[in-house]
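Asker: quick one: sequence and predicted model below, then my questions.
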Amino acid sequence: MTARKLVVFDVDGTLVDSQDHIVAAMTAAFDAVSRPLPAREVVLSIVGLSLGQAIARLLPDCATPEQEAATQAYKTAFGQLRAGHLSPLFPGAADMLAALGARDDVLLGIATGKSRRGLMHILEAHGLSGCFASCQVADDHPSKPHPSMLLAALAETGVDARDAVMLGDTTYDIEMARAAGMPAIGVSWGYHRPDALRAAGAGRVLDAFGDLHAALADLWGAS
């Protein structure tokens, strides 16, 4: 009997194009502590980290109370933005999830820096609630690139690391996969450059979701 495979997806920057919400919410966070917002590319470079760690990285000179105030302001602003406008899926994401979900030999998972509440909102809004056998969120784990999320996904699904793969857009995703003993595939449409993903250990960087079928076939053999 062929062992089941597990494909674990990052969310922001991989499945969902949430950059406008992230930048707007981070603007509110910096306004709350009267600090100038860094350049857009700097703000987006921390996507994938848990929120507290992301704020600490962007505001290293701020005392803990200021960082906590910025974190709360971000959460409030992001919630308001989310209620008013849904961040879209990247082109091809829905079709790819449907195709993989229809396979008997593949399970799908998520490993995200989002909170569980934020993840459930986006999955429900896009009609994806039943797609994933494992959903690992920032509420329950250390921030990426710690491997805790992926180790939990492997344990929850009963899949061996060699039969799993992480798909993400940041070096944090790739480093997390390597730390968990899993292969990793990067995507070029997210928040870190393809060359940085390759340098971090991505075996392949996709330019479109349609390329994932061939990448998985190369990784695990055609089935």
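Answerer: Right, received. Where do you want to start? Numbers count the residues shown, from 1 in each chain.
Asker: every contact and neighbour count from this point should use C-alpha atoms.
Answerer: OK.
Asker: show me where the protein has helices.
Answerer: Assigned by DSSP state H, the helices in the chain fall at 19-32, 40-45, 51-58, 64-84, 93-101, 116-125, 148-157, 171-179, 194-200, 212-220.
Asker: ok, and for stretch 193-204, which residues are buried?
Answerer: For stretch 193-204, a neighbour-count test (16 or more other C-alpha atoms under 10 Å) marks 193-194, 197-198, 200-202, 204 as buried.
Asker: for stretch 52-72, same thing?
Answerer: Of the residues in stretch 52-72, those buried (16+ other C-alpha under 10 Å) are 53-56, 58-59, 62, 66-68, 70-72.
Asker: give me the contact list for that stretch.
Answerer: Outside stretch 52-72, the residues that touch it by C-alpha atoms under 8 Å, 6 or more residues apart in numbering are 29-30, 32-33, 38, 43, 46-47, 51, 143.
Asker: first-to-last residue distance for it?
Answerer: Distance between the two ends of stretch 52-72: 10 Å, counting by C-alpha to C-alpha, to the nearest Å.
Asker: how about stretch 163-173?
Answerer: 17 Å.
Asker: check stretch 121-138 too.
Answerer: 15 Å.
Asker: in that stretch, what's buried?
Answerer: Using 16+ other C-alpha under 10 Å as the test for burial, stretch 121-138 gives 121-122, 131-138.
Asker: quick check, nearest of those residues to Trp189?
Answerer: Taking C-alpha to C-alpha as the measure, Trp189 sits nearest to Ile122 out of these, at 19.2 Å.
Asker: ok, now which ones touch the closest one?
Answerer: Leu86.
Asker: what's the answer for Leu150, then?
Answerer: Contacts of Leu150 were listed using C-alpha under 8 Å, 6+ apart, and they are 111, 136, 176-177, 180.
Asker: who's in contact with stretch 3-21?
Answerer: Contacts of stretch 3-21 (C-alpha under 8 Å, 6+ apart): 44, 47-48, 78, 81-82, 87-90, 93, 105-112, 157, 159, 163-169, 173, 187, 189-191.
Asker: can I get the buried part of these as one ChimeraX selection?
Answerer: Here is the ChimeraX command that picks out the buried ones among the contacts of stretch 3-21, judged by 16+ other C-alpha under 10 Å:
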select :44,47,48,78,81,82,87,89,90,93,106,107,108,109,110,111,112,157,159,163,164,165,166,167,168,169,173,187,189,190,191
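Asker: dropping in the other structure now:
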Amino acid sequence: MAYSLAIFDFDGTLADSFPFFLQAQQRLADKHGFARIQPDEVEALRRRPVSDLIRNSGLPLWKLPRIASDFRTMMRDHAAPIPLFDGVDTMLGALAARGVRLGLVTSNARDNAERILGAENFRRFDDVDCGMSILGKRPRIRAMLRRAGVGPAQAIYIGDQDSDGEAARGEGVAFGAVAWGYAAPDILRAAGASHEFARMDDITTLLAP
């Protein structure tokens, strides 16, 4: 299947931000009164849907926007640079060179995404939708398809969580699941992954052969 639009998640897909997330989660848990993630829980948590994690943490849903805002601020002020996964630069360059339109949909802040990606990588994206949305990613994917003039069958959404798969499937878009992000592969398969990427260059092989 040839895809003319590739929409990417950011954290855990392009940016290796999970180590920072674990550090930030400790501070946010103390501030907002929900359970800390313990080091020995991490692997088991990767095998559970995001909805279960939120429910079992004791985190009230109404606090999510405030917590997400605090997280983005902490990332902006973080002194050590958050790295991209190996091969992101090459992969994005190859897709852009083959004429694949690139989109970015993330709950992270635009300035964080631009700083971590770097100016050259950020310019490669034809459409960027950043920031927290209480409606989730489905309407954002739908809007990006509309702006690109692309039908769902011509697009793929690439991410690392089961919620990414649910959003993609809800809009009739293929879900490309990466193996290097937050959720374990079996969780992503259960979320309806159309393609599984074990390495970054697997994305290039599929989209820009």
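Answerer: Looks like it came in fine. Note that the structure is predicted; figures quoted are calculated from it, not measured.
Asker: Phe30 of the first structure: neighbouring residues, count only.
Answerer: Phe30 of the first structure: 23 surrounding residues under other C-alpha atoms under 10 Å.
Asker: can you check Pro36 of the first structure too?
Answerer: When neighbours are counted by other C-alpha under 10 Å, Pro36 of the first structure registers 9.
Asker: with the one 5 residues further on instead?
Answerer: Burial measure for Glu41 of the first structure: 11 neighbouring residues, criterion other C-alpha under 10 Å.
Asker: any idea how far Asp20 of the first structure is from it?
Answerer: Computed as C-alpha to C-alpha, the Glu41 of the first structure to Asp20 of the first structure distance reads 12 Å.
Asker: ok, back up a step: mind giving me TSV with the helices of the first structure and columns for distance to Asp10 of the first structure?
Answerer: Formatted as TSV, the helices of the first structure follow (distance: least, C-alpha to C-alpha, whole Å):
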stretch	distance to Asp10 of the first structure
helix 19-32	14
helix 40-45	15
helix 51-58	15
helix 64-84	18
helix 93-101	12
helix 116-125	11
helix 148-157	11
helix 171-179	7
helix 194-200	14
helix 212-220	14
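Asker: how far off centre is stretch 2-18 of the second structure?
Answerer: Relative to the chain's own centre, stretch 2-18 of the second structure is displaced by 6 Å; criterion: C-alpha atoms, centre = their mean, to the nearest Å.
Asker: now stretch 165-177 of the first structure
Answerer: Distance of stretch 165-177 of the first structure from its chain centroid, counting by C-alpha atoms, centre = their mean, is 8 Å.
Asker: what's the answer for stretch 23-36 of the second structure, then?
Answerer: That offset, for stretch 23-36 of the second structure, works out to 21 Å (C-alpha atoms, centre = their mean).
Asker: about what we covered before: dump the contacts of Leu150 of the first structure into CSV; add distance to Ala24 of the first structure as well.
Answerer: Converted to CSV, the contacts of Leu150 of the first structure look like this (distance: C-alpha to C-alpha, whole Å):
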residue, distance to Ala24 of the first structure
Ala111, 23
Gln136, 25
Met176, 27
Ala177, 30
Ala180, 33
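Asker: OK, contacts around Leu51 of the first structure?
Answerer: 71, 113-114.
Asker: got it, and Ile22 of the first structure?
Answerer: Ile22 of the first structure neighbours (C-alpha under 8 Å, 6+ apart): 44, 78.
Asker: and it, how close does it get to Phe30 of the first structure?
Answerer: Per C-alpha to C-alpha, Ile22 of the first structure is found 12 Å from Phe30 of the first structure.
Asker: same check on Leu51 of the first structure?
Answerer: 14 Å.
Asker: do Thr112 of the first structure as well
Answerer: Using C-alpha to C-alpha, Thr112 of the first structure is found at 23 Å from Phe30 of the first structure.
Asker: the first structure: which residue goes with Gly93 of the second structure?
Answerer: Mapped onto the first structure by TM-score structural alignment, Gly93 of the second structure lines up with Ala98.
Asker: next one: Arg110 of the second structure
Answerer: Match for Arg110 of the second structure (TM-score structural alignment): Arg116.
Asker: wait, doesn't its match sit right on Leu123?
Answerer: No: using C-alpha atoms under 8 Å, Arg116 of the first structure is not in contact with Leu123; the gap is 10.4 Å.
Asker: about what we covered before: how about CSV for the buried residues of stretch 121-138 of the first structure, with distance to Lys5 of the first structure added?
Answerer: Converted to CSV, these look like this (distance: C-alpha to C-alpha, whole Å):
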residue, distance to Lys5 of the first structure
His121, 26
Ile122, 25
Cys131, 15
Phe132, 13
Ala133, 12
Ser134, 13
Cys135, 16
Gln136, 17
Val137, 21
Ala138, 24
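Asker: can you name the two of these that are farthest apart?
Answerer: Largest separation among those by C-alpha to C-alpha: Cys131 and Ala138, giving 19.4 Å.
Asker: if we can go back for a sec, overlap in contacts, Glu41 and Asp20 of the first structure.
Answerer: Between them, Glu41 of the first structure and Asp20 share no contacting residue, judged by C-alpha under 8 Å, 6+ apart.
Asker: tell me the spacing between the nearest residue to Asp111 of the second structure once chain neighbours are set aside and Lys31 of the second structure.
Answerer: Spatial nearest neighbour of Asp111 of the second structure, excluding adjacent residues (C-alpha to C-alpha, 6 or more residues apart in numbering): Arg76 at 7.8 Å. As judged by C-alpha to C-alpha, Arg76 of the second structure and Lys31 of the second structure stand 18 Å apart.
Asker: these two - which one has more neighbours?
Answerer: Each of Arg76 of the second structure and Lys31 has its neighbours counted (other C-alpha under 10 Å); Arg76 has more, 17 against 10.
Asker: now do the same for the more buried one: its match in the first structure.
Answerer: Applying TM-score structural alignment, one finds that Arg76 of the second structure aligns to Gly79 in the first structure.
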